[in-house]
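Asks: Here you go, sequence then predicted model.
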Amino acid sequence: MPEQQPRLLQAGRTMAVATAISRLTGFVRTLVLAAALGLGTGLLDVYTAANVTPNTIYEVVFGGALASVLVPLLVRATDDDDIDGDLFAQRLLSLVVYCLGAVVMVTVIAAPFIVDLYAPGFSLEQRQLAIMFTRYFMPQILFYAVSAVLTAVLNARGRFASPPWAPVANNVVVIATAAAFMLVGGTGKLESLTQSQTLILSIGTTTGVAAQMFVLILTSRRAGFRLRLRVNPRGIGIRRIAALAGWTIVSVAAAQAVFVVITRIASQSGSGAIGIYSHAYTLFQMPYAVIAITVMTGVLPRMSRAAANRDLAQITADLSQSLRLTSVVLVPVSAALIVLGPNLTTLLFAHGNASSAAAHLTGKVLAAFGLALVPFAAHQIMLRAFYALGDTRTPSLLSFTVSAITIVTCLAAGRITSGPNLIIALAACSAMAYAIGLLVTAQLLRRRLGRVDGRRLLGAHSRMVVAAAVAGLATALTTRAVNTTAVTGWTGTLVSVGAATMVGAGVYALTAKALHVTELKTLTAAFRSSKT
């Protein structure tokens, strides 16, 4: 029987557009920062290491995975007539503000120890600058946490479209910060950095995260949520939340241990390595964020309600649909990253203070990350099914396993290879770990739900992979053909990438249609109807 257009897509169209615009501005932010600070320079390494530190600490003490715990709790509080949903959310927000405010104060003091932990390979000059950046960036921990709670409140109330717009404010502020840095004569050279240029980068970056939080504050007020801090945050089942969150914190801590290991290895493998790896990872995350996170954000409340009603069949249906609709886009994107990685990054980053060699190496790392795209997205979607069921222990153990595999393989890679090849190997280690994690997660989820629609998933994904392989071959042949022409340099790369992308997309669409990949038709029909 033909599958009707899913309500998930109907709810997610506006959210997908908002997420795409958010990621587009984030993409521009990445390009501007790379041009301003210089891809492959020591300054970008310092800025990157310091700027990701508050994200990492936030993930450990509060956790992106914890948001998956908050949404089911807030959904139940909203649907329960015996619970004051606003009061519950206000007390939860108050608890977060008090706890994370204390964390900010501690981390500002401990900045030297944090920098030494993440980047032991920094020179003395880099270390001093990283400590200063880190202290300015630490308030972001609190801003991110408040944003996460407000996003969970909005999602629990069925407001999915507004939160993805908030990061746009962050991106715009940081883009303006990078532009201001260049206007006052900033370069990628540490020795020429002035105090005013340092303050522009420090204050401007944290102001961006604050702007993101204030957008969500305004959006929440318009949605009817009374933003008020309670002196006494008790009465929300803190022990229950702690029990649920305990396992998620373990898994997130393990994931951040991966980041620490990778950053430490990169900091000792040559100047610019941290920035190169980080920028490749950012590009890898873009299609995942636009497609997979949009799907996960929309499907988690649905699965949570199905779990509350003990409707395992509905959870399986939502899960299968989410995996197939996500993969029909991400499988060809993965093929494109593998084939076009160096050309894409040369086109994007070989500007301003950036090194052409560093841009090309970033592309090779991106190609290795391309292997991880589909396993990573599928693994994350499957974990949401456990969260919907109120089980945080199993996904935490699964995430811990993936992190352990990544750490072991990365340490092994550090002993086997070095230099540029090591950065590529680190990305390949992540791909292998998520592929193993996906297989294990699918088996455990099958035991929990009884079935995961495996035959349909396997058949659909097999057809998608074949279509993407044919498209990837066409893309590679097109690139080779264009490269033999007289057009060279940046213009030649632009022509090559543009032609290869159009040919690859067309071949994938035609091959998918011939192989009866119905998910592509479902997806395109949904977005066509959204325009009418």
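Replies: Right, received. Where do you want to start?

Asks: rest of the way, CA atoms for contacts and neighbours
Replies: Will do.

Asks: Let me know the secondary structure of the spatially most central residue of the chain.
Replies: Against the mean C-alpha coordinate of the chain, by Cα atoms, centre = their mean, the closest residue is Gln285 at 4.7 Å. Of the three states, Gln285 takes helix according to DSSP: H, G, I helix; E, B strand; the rest coil.

Asks: Likewise for Thr485?
Replies: Secondary structure state of Thr485, per three-state DSSP, is coil.

Asks: roughly how far apart are it and Ser496?
Replies: Using Cα to Cα, to the nearest Å, one obtains 10 Å as the distance from Thr485 to Ser496.

Asks: Looking at these two, which has the bigger crowd around it?
Replies: Ser496 (26 against 10; other Cα atoms under 10 Å).

Asks: which residues does that one contact?
Replies: Taking Cα atoms under 8 Å, 6 or more residues apart in numbering as the criterion, Ser496 is in contact with Thr478, Thr479, Val482, Asn483.

Asks: If you rank these by neighbours, which is first?
Replies: Scoring these on neighbours with other Cα under 10 Å, the highest-scoring entry is Thr479 at 23 neighbours.

Asks: hmm, back to that, a markdown table for the contacts of Ser496, including distance to Arg222 and secondary structure?
Replies: Conversion of the contacts of Ser496 to a markdown table gives the following (distance: Cα to Cα, whole Å; DSSP: H, G, I helix; E, B strand; the rest coil):
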| residue | distance to Arg222 | secondary structure |
| --- | --- | --- |
| Thr478 | 50 | helix |
| Thr479 | 50 | helix |
| Val482 | 52 | helix |
| Asn483 | 53 | helix |
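
Asks: Next one for the comparison:
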Amino acid sequence: MSRVLRASAIMAAGTMVSRVTGFVRTAVLAAAIGTFALGDAYNVAYTIPLILFDFLIGGILSSVVVPMIIRRQKSDPDGGRAYEQRLMTLGVIALTVVAVVAVLLAGPLISLYSTDWNARKTEVAVTLAHYILPQIAFFGIGAIAGAILNTRDRFAAPMWAPVLNNIVMIGVAVVYYVKLGGAGTDVNTVTDADLLLLGLGTTAGIVAQGMVLVVSLHRVGFRFRPRLDLRNAGLGEMGRTAVWTFAYVGISQIGFLITTRLATGAGEQVPGAGNSAYSYAYQFFQLPYGIIAVSVITAMLPRMSRAVAEGRLESIREEFSSGVRLVSALLVPAGLLLMVLGPAVTVLIFSWGNMTVDSAVYIGNVLQIFGLALVPFSIFQLLLRVFYSFGDTRTPVFLALGNVAVNATLSLVAYYTLPPRYIVMGLALAFTIAYVVGTAGAWALAGRRVQGLGGREVAHGLSRMYVAAVPAAAVALGVLWLTQELTDLNALSAAIMLAAGGGLGMVLYLVIAHRMRIPEVSSIVGMVAGRVGR
């Protein structure tokens, strides 16, 4: 566990700074463009390149490319250098073509992810998409560079690079707000020059992020030289493996498409309670997952892939079990605290500029429901890496199919049965239930593959973590109630709730868990104490 903890700590530091600056970026952007028509148009245009990247290469990188690079590093006489050159060449060519085609199809893509938008709102979204979609190429180049760095156990740069992207976007949003003020949220008066600033500014941040990763790759000795002898790139093997990854991502994106269309439809019925609210709440939900779970997942996959190559099933079981318990040690209290303090978080971040306290509270209500999903969602992602370490991209497809079926069914029920204001909350609940069910199924299948995952040990550890976390949530709830009795909810009172309720709650959890001798928490406390002692 110590190796996972050390590698995860390095990545978590970068990820924490990245996520914190990302929150500042989100807050400044929301203050500038709001969560009504322009906010919805921007968020849909911004999301489409992420979807296309994830569909075309994002899933392949995590499930196929990293294990294949590691195998080629072991088997090829040159340590896999030529293979990496061909991979980068293929990525540059393919993603440039995709970016051009996506720009040409911006109109149909926007229509696919929106519901009942008027002509002006659609026009604004399409214009923004024209400026934002080219970033697909830079997303991909940076991601391939990050994957190659990960196979060399260089995890810091991929975790720190998004900070530069966030800083660029914060500057763009500040300039936009200073220029337009309260008029910046009006989709009917925003000009082409204003949309150019928003769109190209967004892309500029991704370009900067990608270039940082390319430079980092150069520093570890990688020299990019275009290689067009792609017959030796292992495309056949990659294609046979990746076809299932495409299916997995495609199925997942169908689920996302359904959620986005339902959320945009809800926003047309109740302005401010639509896709922007869902998107911002989901970004906040991703903070603890990104800081804690992603760091562990990134460190685990190369090691599990090597263990598979060497036939060491016991090492896979130990790696997975320690990873789940380490992740849960912090995600369990984080999930409970989000359920209690969600509105305080979003009021502190979002009640500025062109945002209102009511809009911020609504995002917080959605975030509270996402808090329920934090642990099962993270464990599900860890389970997928078990299959990927074996080169198995087929089983995750069926897991995704079940996940999307549950999520889509419950989302449609929420859309057609709940009052419009509660639809987005219902979508968050559907997401949560889908990942609870999906995690149970994934665990059963992964356990068969590696002859057991230490379920009893993990369940025992999780139950003790929840026992330690309940008093922390109770303290946070008490602070929340007392603050609301003494003052109205605003940014200052929200800060007090978070500092007192969240801070005291987390400290109480760490103390109780340490006294209960939960080893993962004790390791974290010991590492922090050691750092402070220096």
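Replies: Thanks, I have the structure now. Every value quoted in this text rests on a predicted model; they were computed, and no experiment measured them.

Asks: TM between them?
Replies: Superposed pair, TM-score by TM-score structural alignment, normalised by the length of structure 1: 0.96. Supporting alignment: 527 aligned residues with a Cα RMSD of 1.5 Å.

Asks: before we move on, the earlier item: identify the residue of structure 2 aligned to the residue nearest to the centre of structure 1.
Replies: Applying TM-score structural alignment, one finds that Gln285 of structure 1 aligns to Gln286 in structure 2.

Asks: Give the aligned equivalent of Tyr177 of structure 2 in structure 1.
Replies: Taking TM-score structural alignment, Tyr177 of structure 2 has Met182 as its aligned residue in structure 1.

Asks: What are the buried residues along the one helix or strand Ser522 of structure 2 maps to?
Replies: Here Ser522 of structure 2, judged by DSSP states H and E, is contained in helix 519-533. By neighbour count on 16 or more other Cα atoms under 10 Å, the buried set for helix 519-533 of structure 2 is Glu520, Val521, Ser522, Ser523, Ile524, Val525, Met527.

Asks: from the chain's centre, how far out does it sit?
Replies: Between the centre of helix 519-533 of structure 2 and the centre of its chain there are 27 Å (Cα atoms, centre = their mean, to the nearest Å).

Asks: any idea how far the match of Gln285 of structure 1 is from Val168 of structure 2?
Replies: If you go by Cα to Cα, the gap between Gln286 of structure 2 and Val168 of structure 2 works out to 21 Å.

Asks: Likewise for Ile297 of structure 2?
Replies: Using Cα to Cα, one obtains 28 Å as the distance from Ile297 of structure 2 to Val168 of structure 2.

Asks: Look at these two and report which has more neighbours.
Replies: Ranked by neighbour count (other Cα under 10 Å), Ile297 of structure 2 and Val168 place Ile297 first, with 25 against 20.

Asks: Setting aside sequence neighbours, what's the nearest residue to the more buried one?
Replies: Once its chain neighbours are removed from consideration, Ile297 of structure 2 has its nearest residue in Leu382; the separation is 6.2 Å (Cα to Cα, 6 or more residues apart in numbering).

Asks: Measure how buried the counterpart of Val115 of structure 1 in structure 2 is and give me the count.
Replies: Counting by TM-score structural alignment, Val115 of structure 1 lines up with Ile110 in structure 2. Ile110 of structure 2: 19 surrounding residues under other Cα under 10 Å.

Asks: Please state the offset of the strand or helix carrying Ile110 of structure 2 from the chain centre?
Replies: Secondary structure from DSSP H and E places Ile110 of structure 2 in helix 106-112. Counting by Cα atoms, centre = their mean, helix 106-112 of structure 2 is centred 24 Å from the centre of its parent chain.

Asks: Pull out the buried residues from it.
Replies: Those would be Ala106, Gly107, Leu109, Ile110, Ser111, for helix 106-112 of structure 2 by 16+ other Cα under 10 Å.
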